[in-house]
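Q: Just to be clear, the model below is a prediction. Sequence and coordinates:
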Amino acid sequence: MSGYRHLITALKQLRKHAEVGGVTIGHVLDALQEASFCLVALFLALPFLQPLLPLGPFSTAGGFAFIVLGAQLLMGYPEPVLPKRIRGIRVAPKVLKLITVYTLKFLGWCRRYTRLRYLSWVSGRQGQVVTGGIMLAGGLIIIIPFFGIPLNDFFPALAIVSACLGELEQDGLMIFVAFVWLAVGVLYCAFLLITLALFGWEAFSYFF
């Protein structure tokens, strides 16, 4: 996938565009290329990182979005495929500047703790497949309607965020971290399903 240096350069160029009138969503995706998959997924995952507040129907919508992004990565798309009407929406200059400035700061902060390592897991076609698979699997867990149950979206969201940071920062170790969080999410989901099958929804009132 796109290298870290290209990503930083593209974000700085978009920040300049924000100062002279803004651009369309399609232009943003074209500039970021494959990195746009991870940036879109990161923004979508943020609401799921608060573990105690259930998001209700938003979980289903978010899970579906992760599934679509992951499937497109697995199929080798160079950037997220969106309808022309959405690609043509113009991003307000203030919004674009805010997004680029804070994204650059966030990536700079993450760079303190990440390293260039295990590059085969975050580069080329293998990087696409691994990250796309984690997004898709995380989306499948999130889309399960455990409305009102804490933590059911938290672990797969952590997996998606870890995988995205691994791609953006070119740190393959984060992919292993993502697999750990994904495994925890699968086990937690299995626990909820087994509890529901054996005892019904009434059982959750004792725990949550």
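A: Sure thing, it's come through.
Q: For the rest of this, base every contact and every neighbour count on C-alpha atoms.
A: Fine.
Q: what separates Ala163 from Met135, distance-wise?
A: To Met135, Ala163 is 8 Å away according to CA to CA, to the nearest Å.
Q: and the comparison structure, right after this:
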Amino acid sequence: MVHNSFSLKHMVEVLHRRAKPRGLCIADVFEVFGTLSQSVVVLLMCVPFVQPVPLLGLSTPAGMVMMAMGASLAMGIRRPWLPKKILNRHIEFETVDKVCTALEKVLEKTERFIKPRYGSWVELPIVRVLNGILILIFAFLLALPLPVPFSNMVPAYFLILNAAGWLERDGLVLLISYVIAIFAFAFFVGLTHGTAELIQHFWN
């Protein structure tokens, strides 16, 4: 089992090796990463959504799984309840390879900036609860089948930074994720307001 002493890059490399050659399932992630599993799952599942075009067929099921991760983190449950069908859903190595390779390339460039620091407050129970609630909210927003550019990307950026900050115990990155959360909320409030005005315009 991987513990907090390992870097985020090393965690991804461990998962990448574990997936060879037959792929893996979510249950494998929990077996390898233990108490860190919720954030690892969120990090991996968000990678495909870092693009302007929403992935409507994929965002809803992925968002629902991440909502379960957020809820379990907020409640302090080490292993969230998920249907066996989802836990044991096989993910082909080709898919895992693409996601892990993309993450490894990014982490090679960012590992100087994402590192353990200001970690004393990160360990506080209230921070864990806050992160869990925010993951739950933004996973719900990502799950919404909105055919609007950036509607997947905006919550995905928060989720990735929040997961990375939590896994690396990087207080600064975690704070940056909270700032992004504010802008992300503003984006969805503006989107809701604009949609309401558009409906009202056509209704009248």
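A: Perfect, I can see it now. All figures in this text were calculated on a predicted structure; none of them were measured in a lab.
Q: Could you check how far the residue most central in space within structure 2 is from Asn131 of structure 2?
A: Nearest to the geometric centre of structure 2 sits Val42, at 2.9 Å (CA atoms, centre = their mean). For Val42 of structure 2, the distance to Asn131 of structure 2 equals 12 Å [CA to CA].
Q: For the counterpart of Pro116 of structure 2 in structure 1, which non-adjacent residue is closest in space?
A: Counting by TM-score structural alignment, Pro116 of structure 2 corresponds to Leu116 in structure 1. Spatial nearest neighbour of Leu116 of structure 1, excluding adjacent residues (CA to CA, 6 or more residues apart in numbering): Asp171 at 5.1 Å.
Q: how about Ile143 of structure 1, what does it touch?
A: Ser59, Thr60, Ala61, Gly62, Gly63, Phe64 (CA atoms under 8 Å, 6 or more residues apart in numbering).
Q: Could you say which of those is surrounded by the most neighbours?
A: Gly63 (27 neighbours; other CA atoms under 10 Å).
Q: what's the spacing between Val173 of structure 2 and Leu24 of structure 2?
A: 29 Å.
Q: Helix, strand or coil: sort out Pro78 of structure 1 for me.
A: Assigned by DSSP: H, G, I helix; E, B strand; the rest coil, the conformation of Pro78 of structure 1 is coil.
Q: That one is in contact with Ala35, isn't it?
A: No: applying CA atoms under 8 Å as the test, Pro78 of structure 1 and Ala35 come out as separate, 9.1 Å apart.
Q: quick check: longest helix of structure 1.
A: helix 173-199 (DSSP state H).
Q: Only the buried residues of it, if you could.
A: Within helix 173-199 of structure 1, the residues that count as buried by 16 or more other CA atoms under 10 Å are 173-183, 185-186, 188-189, 192.
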